[in-house]
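# Coordinates for the following, if possible.
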Amino acid sequence: MAIGELLIATSIKFLFEKFATLASGELSNFARGFGGERRIRTLLTKWTTTLEEIEAVLVDADEKQVTERGIKIWLEDLQDLAYDVDDILDEFSTEALRPKSMITTKVRALIPTKIVKLDEITTRFQDLLERRTVLGLQKKLPSDTGNLINLRHLIVTGANSLQEMPPKIGQLTSLQTLSNFIVSKGNGFTIRELGNLIHLRGALCISGLDNVVDVVDAKAAKLNEKQGLDELLMEWGNTNSEDSRNEKVELEVLDMLQPDKKVKVLSISGYYGPIFPTWVGDPLFSNMVHLVLQNFEKCTCLPPLGQLPSLAKLQIRGMKRVENVGLEFYGWGCSNPFPALETLCFWDMPEWEDWSPFEVDEEIQAFARLSELSIRSCPKLLGKLPNSLPCLRKLEIQKCPRLVVEWLPSPTMLHQKRNTLHFSSVSSLSLSDISILDSIPNREVGDEVLATVAYKHLSSVTDMRIENIQKLTRLPKWFFHGFTGLEELRIRNCEKLTTLWQNEVRLQHKPPAPALRHLEIENCPQLISLFEEEVEGKDGPQLQRQQQEQEGPPYLMGLMYLGIDNCKKLEKLPEGLHALKCLQKMKVQNCPSLTYLLFRGGLPAALEELDIAHLSKLESLLAEEGMKISCPSLKSIRINACKNLKSLTDAMHSSNNNELKNISLVDIRGCEDMGSLPEGWFRVATSNLRDLLIYDCKKLKALPYDLSSLQELKVWKCPAGIVSNWSSLTNLRSLVIDTIMISKPLSEWGLHRLSSLRKLLLNGLKDYRWESISEDGMLLPTSLTGLSLQYFPNLEKLSFKDFQDLTSLEILYIYDCRKLTSLPKEGLPPSLLHLLIQDCPKFASFPEQGLPPSLLGLMIEGCPILKQRCRKGKGRYWRFISHIPRVDIDDKFIFDPSCC
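Have a look, this model is predicted:
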């Protein structure tokens, strides 16, 4: 390995280690502080994958750089990028080590610049990958690898696109671990090299087997003599055209690649032969527990896999020509097929039509231990499925549109061959893109006989998903009589579903113990209501309905979560919803036909979270005018984009107690017609409200009068009057005011009355056209520890009066004040720890006496004049900043030896 390659490889190895450490350590924690943890983790994962791709071509690049200047430049750019990545990660790590109290406001300054830098790194990585392809760099191992005769372990990263093995790999006779062996095009004979590696153990993946054209070469690999191999993956490529593939040769090659019978895991992929050799399914492979067969173009039948005595997991995918899974699948003459199988998957079988049941002997049962069955993307399957699976726990059927599934046999269908789901042990059931009989939604089918049968066969199901079932218009009467143990029900993308149950079901049947805890309905465009309303002329049903309006829907009495999304025609939620004593969270969004949330009775007593969004016709939470809310358990309410909602229902009061006393978060956004918030929610001193967020409520005139418990207030895009009264905000600690149309000076806002305020952010006050902040200053509370001034386009200077009383100020952040030229010449508070000035192109001056000696960090970005004056050792202000431990200018740590 050349010195240049060694340096780059070392840098890359170091970065791999650093990515792993940072993803699980301080960088992840730091990112979590501003909600960017997922993004940081995604970036680190992407970078790791990219580095693996780059690392795999380093050998080829090093060999070619002597004669190809473009590759030499590519390597130099890679080395530069490695250094830059290391630097940016060090900067994040340094910030992450600061005390949490210092990070929160600092983050506001770091995010716009550091995240941009991370994105730039990603772009440079992508550029290197693209240039790698243009330069024709190939993945290969060092050519002298075969000389390492004492090598015991060779694990190849980025092996998926590795082109070939190094020569003389067969000389590594001490090798015990070899992760991958690649047979390159035109070099099928190289598979012989495996023959000498008699000590191999663990897992081995052999790819490029379509390049083996001589059966003798395959036999020379001696896989059947490698007793230490536990896991073997054999891959034929799919890049060659069909004309170049020889079915007979591939069958013979696979036959010669028979592994030792102790192998536990076997995967065969991309095989082009017409049939399987006899060893596949041989019961002498008694240790095999996991088998994968995938992407076979020519095979028309499956091998006798039922004979494998220990097989626990079987995955069959992409068998393009298999039309029937017949008795040969179980094994001819096998007395106990699939005795240990627990998981069976059939995926992507476009021609599969029929699955023959095992009916050789009534006393012999196939799949005796099968617990999970998954069938996906088998568009022609219409035959009968096995219906005697005593241990089945999870059943998944997806994208099988011709497969007719009857949940229960109807009287007219009892003697017909149907796929009847009566698995008494199933706990998880997922049905998607299948066909159902007309008897499912038919009102005439659903008598007490079916209810009894349902209870017998479906009571074990606890989790059910129904998706893309086109004929489903409603659930049958017996549904909850069968699914008595159902806890979670999710219904998605059923285009004809209009209601869940007929009203008579809700009136006539009471479940013994309703188990349903979680109900989600999504993307059902014809859904009008959960219960079909019927006009009854008799007093009896009418009285029953009134009684259940008070008692609540019987099948939902144990419900803890209700979620409804994107049901365009939904007009109302069930009457009696208020009586659901267990409901803790309700989320309703994208239902434009809803005009109110609840019919009568108020909110459910146990409700803790209410989240409603994009209900464009919603006028009120409650249908009854004058009704007040009583919900002591409610902790948070979020309302977003309900444009027709003019006000919120007020809270009920009893014995001087607030019935919404435990609400801690109110978040209201995009309610353009809302004119006020109810005083009753906040009036009593026992209120626990901590966070109030108001965004884009253009008609909201004012905040409630009594907000004494509030600790955090954020207001965006609202009228000026909403921030006119601070008298009750005695416990407010954090205040954000963003894009408010205010014309009066800050000194008249009364902010100095907020005696508990610690953090203040003022952003985008577009109508505030001051050049300075008036002679009286801002009159801010002396308790402030963090102050952020962002986007004041006309601000030219700051007054000493703005800061002289801020004796606790630790962080000052000034952002995007395009005309601001200086800080107060008299200086800044001696308590200041961090100063951040960003995107202020005219900013030129520090105070005459310099910066506070207490300063620990200074960040300057997008301030070209100030940058020039802070040049290391030369600038006018160097003497003011040289004592500060951390100084970053335009994203560079100026005390770094490489920084000029």
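
# hey, let's count contacts and neighbours off CA atoms from now on
OK.

# packing partners for the helix or strand hosting residue 293?
Using DSSP states H and E, residue 293 sits in strand 290-296. Where contact means 3 or more Cα pairs under 8 Å, 6 or more residues apart in numbering; DSSP states H and E, strand 290-296 is packed against strand 265-269, strand 313-319.

# Would you indicate which residues of that strand are buried?
290, 291, 292, 293, 294, 295, 296 (16 or more other Cα atoms under 10 Å).

# quick one: residue 759 from residue 29, how far?
22 Å (Cα to Cα, to the nearest Å).

# Tell me which of those two has more neighbours.
residue 759 (21 against 18; other Cα atoms under 10 Å).

# same for the helix or strand where residue 610 lies, what does it pack against?
Assigned by DSSP H and E, residue 610 falls within strand 609-613. Here strand 609-613 touches strand 585-589, strand 636-640, going by 3+ Cα pairs under 8 Å, 6+ apart.

# What lies in contact with the first one?
For strand 585-589, contacts defined as Cα atoms under 8 Å, 6 or more residues apart in numbering pick out 560-566, 607-615.

# after it, next one along is what?
Using DSSP H and E, the next helix or strand after strand 585-589 towards the C-terminus is strand 596-598.

# Same check on the last one?
Following the chain from strand 636-640 toward its C-terminal end, the next helix or strand by DSSP H and E is strand 653-654.

# Tell me how far that next one lies from the chain's centre.
Averaging C-alpha positions (Cα atoms, centre = their mean, to the nearest Å) puts strand 653-654 43 Å from its chain's average.

# tell me what that strand is packed against?
Looks like strand 653-654 contacts no helix or strand (3+ Cα pairs under 8 Å, 6+ apart).

# Now find how far off-centre the very next helix or strand once past it is within its chain.
Next helix or strand after strand 653-654 toward the C-terminus (DSSP H and E): strand 657-658. Offset of strand 657-658 from its chain centre (Cα atoms, centre = their mean): 40 Å.

# Also this sequence, please, to line up against the first:
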Amino acid sequence: MIQLKWSDSFLMHNLVHDLAQYIAQDECFCMMDNKFDTKKLQKIRHLSVSIEDPHLLKHLETITDQQLKLMRTLFIRVQDKSRGRPFITRQDKNFGVLDDLFQNLKYIRALHLSQIGIRELPDTLGNLKLLNYLSIKDIAIKSIPESIHKLYNLQTLDLTQTNISELPRQIDNLINLRHLLLSHKVAFLPSGIGNLTNLQTLTHFNVGCGKKHCDIGELNSLMKLGGHISIYNVALLHRSIATMPVNKFSNTKPTLKTKKYLDSLRLDWLREHDNFDRFKQDEKKAEQQLAYLQPHVNLKFLEINNYPGVRFVEWVSDSSFTKLTRLILEDCKNCTKLPPLGQLRYLEYLDIRGMDGVQHVGREFCSMLMASPSSSQNKMAFPSLTHLEFSSMPNWKGWDGVEIGDFPSLHFIEISNCSKLIKFPQWPFMSSVKEMTLGNCGALDVLNLHLWTNLSIGIKTQEHSKWMSKCYFPTLQHLTLKSRVECVHLSQKRLPSLKTLEIQSSEELRVIGGLEGLTSLTSLIIRNCFNLEFEKLPATLQQLRLSNCPLFHKGLEKQPHMLNVLREGEKREREELIEFERRYPIIKDWSDAEQDNINRITWMSDHKDDKEYNGSKTARFLPSRRDSYLTNMDFAANFFIQLNKRQNLIPTVWKPEYHTFSKHYSAPKAKPYGFGVQNRPHYRTAPLRKVSSIS
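Alright, predicted model coming up:
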């Protein structure tokens, strides 16, 4: 079985798109721009309706009963840009339109409803007895009708983008359900989920202790469960096990250890947006809960949030997890020591944040065993790790215990908001590291930083500035600075190989000392440095880019020979824009406002993103932010949606080659064309490829 990563996406050539349209023209049709022509629906089996106003749903009444009987796929999407529009209620005429529609779609197999602005769906939804795929993408919807339990053939139920807080009581009747995709807002899961023995995907599970709430022990019967699952309210787990009545599902056996198809797991002791500071729990119980939720060794991705224990249980760092490649530990504020994660020999990505109780990281982080000259294994901690991040650890003061041979594959390390960190492993520690980001850290006690080629650093105090001026970077070629001090001094002696210097978002910065002496510098990029004064530039400079630097630009005008360098930088920017337009030719027709928005997109080949200025929480879940094309994920999604509208590429039909859908029909999947944005690892419901777009 071929599985795609959650971030995988594809673009389709226009010629392939046109060919697919031509071949499918008798069976597939897309109504757009509020143009309804029922004459074209005589033999249509797969219909997409895209309108700008939900009140235009009334046009669906013109579709005849005979045409509805032929229909197998229906995709309804409202692209209403107005805000504050009234929601459709039971008294609204459009509610009756949907009610009648569901009564006549007797042979429909796939139904997708997106942003139609309705509070609840008609009870006639239960009439769609042959429905295999149901996707609802509308935050207005807060409940689904109880009649959904009649959809015995339903295989996929997608409620991820809704405000539904509880599922119908009789959902356990959906015995053919394979994929149940839920929002984190679903707080109530009714008892009986264990009856869904064909279930392969359950994205969210909220632990509860009510009599009618699903007991976590019911997961024991879901032997096909795989993909990703997020378990919230783990703090209630002990109470749940103790209070639930004994039945054929409820028992104290570990529920996840037998789930060999599960490859991604998130454990959160709180619910979304709960406050850790107000949360108190017995530390021993927390360890028991974590031990109970031990997953199968096939796990590839693990995230633990808001764990209240003081130490992690052994399975978190067990070397038997040979497929575990990504690990995130977040807001485990009571933990005083990090687990020996160096034993995870295939771990590639490690992100540790919000560990307030950690003051020192020593050899125990690399291995449980004490270092021994006769043991070569102890000298090879984190053999596969390539990406390492520490952030928001306010009490962390020192890091040691790293030996030669540890971290042999590490390429990128980031340390941010660790203001007390001073003690740092000395070179040749992590000799493979090429790129490092430092932000809001103490003045590290390491001065010789060999082999690094890329460094991004935030200078927030004069102490940081002095440390920077004393460091020796013999191989550093690309340096990115953000300064909150008035003066930063750079030296050719300390930076003998520097080729590219980028200074960004440094409003307090006034002077860059030693700039003229950087004789190896060929490219200088300065952005949003409003108070930076002009300094003489090195003669070797070949490219200069300025953005929102009025004082520096004014001084540059007095150096006519440097204006040519500035023009060269502007020429390079134009060339990049031309290349961008070549990739996406529709952009040339955009308005000035839309063109201005393009400037907010930063291509990773030239510029590393900055979490401090990136409002999206999504970015930290990427395999590597440096491997992503766009930095601002929220804007990127909006950008591609606009691009889709220009190219009329929405909606997209997915070929049902994956087990999510039936093999006898194509089902729609609402997703921005060519770009997927989610904040979790991939689900098993991801299709293999896009085969055509209907328009």
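
# TM-score of the superposition?
Overlay of the two chains. TM-score (TM-score structural alignment, normalised by the length of structure 2): 0.56; 507 aligned residues with a Cα RMSD of 5.9 Å.

# about what we covered before: possible to save the helices and strands packed on strand 609-613 of structure 1 as TSV with distance to residue 668 of structure 1 and mean neighbour count?
Below are these laid out as TSV (distance: least, Cα to Cα, whole Å; neighbours: other Cα atoms under 10 Å):
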stretch	distance to residue 668 of structure 1	mean neighbour count
strand 585-589	14	20
strand 636-640	5	18
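
# In CSV, list those along with distance to residue 280 of structure 1.
Listed next are these as CSV, based on distance: least, Cα to Cα, whole Å:
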stretch, distance to residue 280 of structure 1
strand 585-589, 52
strand 636-640, 59
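
# which stretch among those strands comes nearest residue 105 of structure 1?
Closest to residue 105 of structure 1 of these is strand 636-640 (Cα to Cα; 25.4 Å).

# Where does residue 49 of structure 2 sit: helix, strand or coil?
strand (DSSP: H, G, I helix; E, B strand; the rest coil).

# and it, what is it in contact with?
30, 31, 32, 74, 75, 76, 77.

# Would you agree the last one falls within a strand?
Yes - residue assignment for residue 77 of structure 2, taken from three-state DSSP, places it within a strand.

# Residue 344 of structure 1: which of the helices and strands packed on strand 609-613 of structure 1 is closest?
When those are compared (using Cα to Cα), the closest one is strand 585-589, at 36.0 Å.

# okay, the closest one sits on what stretch of structure 2?
With TM-score structural alignment applied, strand 585-589 of structure 1 matches the range 412-416 in structure 2.

# tell me the average deviation of the matching stretch from structure 1 after fitting.
When structure 1 is superposed, stretch 412-416 of structure 2 averages 0.8 Å from its matched positions, counting by mean Cα distance after the TM-score superposition for structure 1.

# hmm, back to that, of the helices and strands packed on strand 609-613 of structure 1, which approaches residue 93 of structure 1 most closely?
The nearest among those, by Cα to Cα, is strand 636-640 at 34.5 Å.

# hmm, who's touching that closest one?
With Cα under 8 Å, 6+ apart, strand 636-640 of structure 1 has contacts from 608-614, 663-671.

# re earlier: turn the helices and strands packed on strand 290-296 of structure 1 into JSON lines, columns for distance to residue 121 of structure 1 and mean neighbour count.
As requested, these are exported to JSON lines (distance: least, Cα to Cα, whole Å; neighbours: other Cα under 10 Å):
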{"stretch": "strand 265-269", "distance to residue 121 of structure 1": "36", "mean neighbour count": "18"}
{"stretch": "strand 313-319", "distance to residue 121 of structure 1": "38", "mean neighbour count": "20"}
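
# Kindly reformat those as a markdown table containing distance to residue 460 of structure 1.
Below are those laid out as a markdown table (distance: least, Cα to Cα, whole Å):
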| stretch | distance to residue 460 of structure 1 |
| --- | --- |
| strand 265-269 | 32 |
| strand 313-319 | 23 |
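
# These: which one's closest to residue 532 of structure 1?
Residue 532 of structure 1 lies closest to strand 313-319 among these, at 42.3 Å (Cα to Cα).

# For my notes, confirm residue 315 of structure 2 occurs in a helix.
Yes - assessed with three-state DSSP, residue 315 of structure 2 lies in a helix.

# So residue 521 of structure 1: helix, strand or coil?
Under three-state DSSP, residue 521 of structure 1 falls in the strand class.

# right, and it touches residue 494 too?
No - with contact defined as Cα atoms under 8 Å, residue 521 of structure 1 does not reach residue 494; the gap is 9.4 Å.

# Quick one: residues contacting residue 430 of structure 1.
Taking Cα under 8 Å, 6+ apart, one finds 395, 396, 397, 398, 464, 465, 466 in contact with residue 430 of structure 1.
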